[in-house]
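Chemist: Predicted model and sequence below, questions to follow.
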Amino acid sequence: MLKNVLIWTVVAMVLMSVFNHFGSQGQGSSGRLDYSDFIEMVHQGQVSSVNIEGQTIRGVYTNGDAFTTYNPGDPGLMGDLLDNQVKVSAQPPEKQSVLMQIFISWFPMLLLIAVWIFFMRSVGGGMGGKGGPMSFGKSKARMLTDDQNKVTLDDVAGADEAKQEVGEIVDFLKDPSKYQNLGGNIPRGVLMVGPPGTGKTLLAKAIAGEAKVPFFTISGSDFVEMFVGVGASRVRDMFEQAKAHAPCIIFIDEIDAVGRSRGTGMGGGNDEREQTLNQMLVEMDGFEGNEGIIVIAATNRADVLDPALLRPGRFDRQVTVGLPDIRGREQILKVHMRKVPLADDVNPSYIARGTPGFSGADLANLVNEAALFAARENCKLVTQKHFEKAKDKILMGVERKSMVMNEKERRMTAYHEAGHAIVGYLVPEHDPVYKVSIMPRGRALGVTMYLPEEDSYSYSKRKLESQLSSLYGGRIAEEQIYGPDAVTTGASNDIERATAIARNMVTKWGLSDNLGPLMYEEEDKGGFMGTSRNANVSGEISKQIDVEIRNIIDRNYKRAQQILLDNAEKLEIMTEALMQYETIDSQQIKNIMEGLPPGEPKDWQERKPDDESSSGSSAAEDDVEAKTDADSDNKDDLVKDDLSGDKAESDSGEPKLH
């Protein structure tokens, strides 16, 4: 800012001096007099005095008015003036220096050059500077010095094993001789692998902050440009900068953007990407050593990286940064709660138990949402109630209180969600029902949410089939109450999820009695993440796969039908409770299933409407029909293809067909 102000001030001063100079030369131009008229007035005695400066004549009439004229070289001028009693004074002409004359004549060109240089520096830091128009090959890595990086390992929670793995790196950077005296070498590169939001970048930054060394950070996509060779040049420049600041850490985020396997066709066979990768391989373990430089990279797609990048001598240590367990979630919550004023009733352990599958970023978002809820209510402290609201918002979506539903559609949604809840409550090994709501949230008209009692990392065949039964509970409830012809499209996502689980049971997980423990479908690594392709199977096997999937679906569909038939009375009671309270919790569900009155939800007095009627009742009077129909279940209930225990996405259906 100061630099720009100074530059523009100098430009303004130069312009003002030039304009003043030209203005001083033109002074008196308004009273200019032709020379012939001047001589005539001298003869008539109308000129009182003159001042001669070179060829310029400035004079005064007898009436006091001033004038200016120019002497064309008349030799008789002085005689005319003296004969007519004109007072004459003279001054030598003002001579400009040669440099000033050159400057004035060249000033427009110099001004244009100065403006061009200024804008070039503003756009890119100069022709050859970092980021300038001629600096394609310069590294885009940003450096944080030890005094700028305040993050330490104490700020990283929920990744104890990963912190132990990188502890040696911190120790080596602080005292290299400890390892070198024993002939040991610290790993040249560390690859951090894990789902998004688990703290890979934070952990790398904490290593640099703990060791108090410079920290270079860059994204894998910053290397690749449309010009071949630019990425390789940037890699060389980045390592040259790192050598100048060694010992230091280079952190490459999303390295899969440039480190994908060569020759597989992935990424379109981009020559620029492959040259960039080749240069990175050479810099990490080539003829020239890079002592004191540790490269840390992060990715969630380690399976697509080039094998040469993962061999010892390059990224010879892989650190898995997974989703935190219940103790890790509690530690992460405590870290993020330091900046939030908490009420006495807030229990991080209780919140951690209710957030299985949450990553560190999800937990940070949970704390932030709770603080926002407290601010909306003008509270001074964040209470446990605010955390519960934030958890419901993240898991189930935002309540759409402005959306109105008529009575018929609200009741059908209540039957649908009650069917999910009853079947999920009664089938074995199913996650407990946490909350059921017919309040529209996001794209869903209703939500049935399950929360596991503890973290789970694998799924049994019994649990998977129980999920299949509960997924069809909503559709079956609609069919039993309103008939087969009245079934809505709200179960579209339930059907999609159930079909995916059944297919994976047969083709991936070996849970089919007829086809046995064989892999009939594998992930297509050359395509998008999560896509699959059929293995080499015959047409007869493909037919058996379809039959087996259908048998699994039919078996669990019939079980869910029988459960709802046996509990038809509980289905009605739960539906009425949903119509009255819109949202019921686990205690009410337990009371209904045990034959007791449901009672009021804990937060009913807070969200109770003034007229003790739900928002949908007024919709019945207005006869306004909702335009979308969807069904949503707990996102933790969705089984991932790889059974990694990741938190699944929330369920939502398709728009209602009119």
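Modeler: Here it is on my side, so go on. Residues are numbered from 1 along each chain as shown.
Chemist: C-alpha only now, for contacts and for neighbours.
Modeler: Will do.
Chemist: tell me the helices in the stretch 401-550 of the chain, going along the chain?
Modeler: Secondary structure of the stretch 401-550 of the chain (DSSP state H, counting those that start in this stretch): helices located at 407-426, 461-471, 473-482, 492-507, 539-566.
Chemist: Kindly reformat those helices as CSV containing mean neighbour count.
Modeler: Output for the helices of the stretch 401-550 of the chain, formatted as CSV (neighbours: other CA atoms under 10 Å):
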stretch, mean neighbour count
helix 407-426, 25
helix 461-471, 23
helix 473-482, 23
helix 492-507, 20
helix 539-566, 16
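Chemist: what's the closest of these to L6?
Modeler: Nearest to L6 among those is helix 492-507 (63.5 Å), distances taken as CA to CA.
Chemist: Hey, what's the angle from the closest one to helix 473-482? Just curious.
Modeler: 130 degrees (axes from the mean of the first three to the mean of the last three CA atoms, to 10 degrees).
Chemist: And here is the other one:
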Amino acid sequence: MNDDKQPDGGNNWMKNLVIWVGILVALALVVSLIGERTTASPGKSLSYSAFLNQVKQGTVAKVEIAGTVVSGTMKDNSTFRSNLPAVVDPQLMPALTAANVDVVAKPEESPSIWQYLLVQSLPFVLMLAIAFFVLRQMQKSSGSGAMGFGKSRAKMLTEKHGKITFDDVAGIDEAREELQEIVEFLKDPTKFARLGGKIPKGALLVGSPGTGKTLLARAIAGEAGVPFFTISGSDFVEMFVGVGASRVRDMFEQAKRSAPCIVFIDEIDAVGRHRGAGLGNGNDEREQTLNQLLVEMDGFEANEGIIIIAATNRPDVLDPALLRPGRFDRRVTVPLPDIEGRVQILQVHMKKVPLAPDVDARTLARGTPGMSGADLANLVNEAALMAARLGKRLVAMAQFELAKDRVIMGTEWKSLVMTPEEKRMTAYHEAGHALVRIHEPASDPIHKATIIPRGGALGMVVSMPERDNYSYHRDKMYADLASVMGGRVAEEVIFGYDKVSSGASGDIQQATKLARAMVMRWGMSDKLGPLEYEEQQGETFLGYSQSQRHNMSNETALLIDSEIKRLIEDGHKRATQVLTENIDQLHAVAGALLEYETLTGDEIKRLAAGEGIGRDDGGASATPIPAAGTSIPKTKRPNGPFGNPAPAGA
């Protein structure tokens, strides 16, 4: 953008200069007045009686009378001063004449008109100054003046705030292409008007939090080079009815003066909710604000050259009148980035970080499915902070892996003290998950397994899919059910039925959720057929769609419950078969987890094949499992990622 003018900067400077000059002049007058009032005649102070006695004794040589103040000089050249009584003494002048005293009479000095006005008006000036200061602070706090509640709070974004272009936006190529047409129109309106085409008056950006909606809007303004006004939807709504509508009118008036321009309204659902959808009579202020916004966007008066871009993650609550053609003509979905998009986003944020040679953006992208652009930016920042705490000069892959664990699973529980038996059970639990996943061909490849407590889990097995999955096949769902139940089965096989712990509560919840979706939504039960027994509600709560069962008979409900139970029990049987047939592999993986705490997917595969993991063990197998009740050997903490040495210079 090329609008770098600051229209109010010079005026503010002149106002401040005038105020300070006035303050200095007032101070000078006060000091002058006080100085004149307090200036006293030099010499020894005498009472009036003592002054008369000196005159009668003949020691006074000269006097000077000014009003009620008399000063003079003695014959010994000493000076004196005294105050005359309010009533004139008739004996004073005869006594001075008899003593041959030189008398000089001076008229009484009266203050100037300016001094008089200053003294009289000083309290009022002080009160006005205090009132002016209070009103000025109210203007700054309200943003629109003490008497200007209806003024718009939209702020113009200029280059001094940081210019953003499409080069700074990665991972949302489709959304960027849809908005490229708006940029071309703002650069060359005649190109579209020549063929009778009309540019969309508004574009609604819809997407999950952190996907880059606001960043995309700033990039449009940066590419088009036009004024860009930004405001939040909550800035329109106030406690006084009518203020929001007034602010909408003022915002469009301000935009008309800067047309062509872009007005970006962030979180528009704060003001654009469906009218009459609330409890009771709704919110009059919000609905009046929405009505004014609808009229300004597409009413009797056309707003040429003003493009409204709004962003929200709750499009289901917006009023239908706001979404009709002529207002928000174009709805642009800003999705979560796929694996290629995550690679591009990571590369954009990694440009500001000194990287070690072993950092691979694609590997990180494969291990972060479902992360938004903001999540990936936070991941890079966490890795840089971690490297700085360790005193590294470069950010290595080890720091990125630890940062990813911290973002996904939470902070490591360093203060958690586990008994040897609890740690041993956790190792077998995670080893059971890992082995079943290795022996199920349809499962995703294992990235790593760890028994380091993080967040709410004592351990975790992390998978890394080769690509993003948008649909799932029946064989993969069966494999996932078996691998989820692998931890519970490992505890049963090794420790017995009575020693099974509550550590599989999350696994059971995940398996139940998957089996219920297979039966009730995806039609993967032969007994129930390809029917949907669960409907999704449009309203969401805490990010999850509310669902409920259709009206059904008791027999159907019992059959659904029995099918869900059958699928989970089948997964339990498959996991039991895998682990009992490969019990030696289970011991080997659990032993390595106890010794190293974290294993990579390749190391787990080598252990399952009967090979060593290659960590300074000369190719030997993992350390044997200690018996129950014995102490656990001290954990070997690796220096690099999962035991590999850190790269040179990192």
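Modeler: Perfect, thanks for sending it. It should be emphasised that the depicted structure is a prediction, and the values quoted were computed from it without experimental measurement.
Chemist: Just tell me which of the helices of the stretch 401-550 of the first structure ends up closest to A302 of the first structure.
Modeler: helix 492-507 (22.7 Å).
Chemist: Serialize the helices of the stretch 401-550 of the first structure to TSV and add fields for distance to A370 of the first structure.
Modeler: Output for the helices of the stretch 401-550 of the first structure, formatted as TSV (distance: least, CA to CA, whole Å):
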stretch	distance to A370 of the first structure
helix 407-426	27
helix 461-471	31
helix 473-482	31
helix 492-507	30
helix 539-566	37
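Chemist: between these, which gets nearest to P187 of the first structure?
Modeler: By CA to CA (comparing all of the helices of the stretch 401-550 of the first structure), the closest turns out to be helix 492-507, at 38.9 Å.
Chemist: looking just at contacts, which helices and strands does the closest one meet?
Modeler: helix 461-471, helix 539-566 (3 or more CA pairs under 8 Å, 6 or more residues apart in numbering; DSSP states H and E).
Chemist: how close does the residue of the second structure positioned farthest from its centre sit to G58 of the second structure?
Modeler: The centre of the second structure is farthest from one residue, A98, which by CA atoms, centre = their mean lies 95.1 Å away. From A98 of the second structure across to G58 of the second structure, the span is 9 Å (CA to CA, to the nearest Å).
Chemist: just D173 of the second structure next, same as before
Modeler: On the measure of CA to CA, D173 of the second structure and G58 of the second structure end up 111 Å apart.
Chemist: likewise P453 of the second structure?
Modeler: 109 Å.
Chemist: These two: which has the busier surroundings?
Modeler: A count of neighbours by other CA atoms under 10 Å puts P453 above the other of P453 of the second structure and G58, at 20 against 17.
Chemist: residues in contact with the corresponding residue of the first structure for the more buried one?
Modeler: By TM-score structural alignment, P453 of the second structure lines up with P440 in the first structure. Counting by CA atoms under 8 Å, 6 or more residues apart in numbering, P440 of the first structure touches E399, R400, K401, M403, G446, V447.
Chemist: any idea how far the aligned residue in the first structure for V493 of the second structure is from Q561 of the first structure?
Modeler: For V493 of the second structure, the aligned position in the first structure is occupied by Q480, per TM-score structural alignment. Using CA to CA, Q480 of the first structure is found at 9 Å from Q561 of the first structure.
Chemist: can the helices and strands packed on helix 492-507 of the first structure go into CSV with extra columns for distance to D494 of the first structure?
Modeler: Below are those laid out as CSV (distance: least, CA to CA, whole Å):
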stretch, distance to D494 of the first structure
helix 461-471, 5
helix 539-566, 12
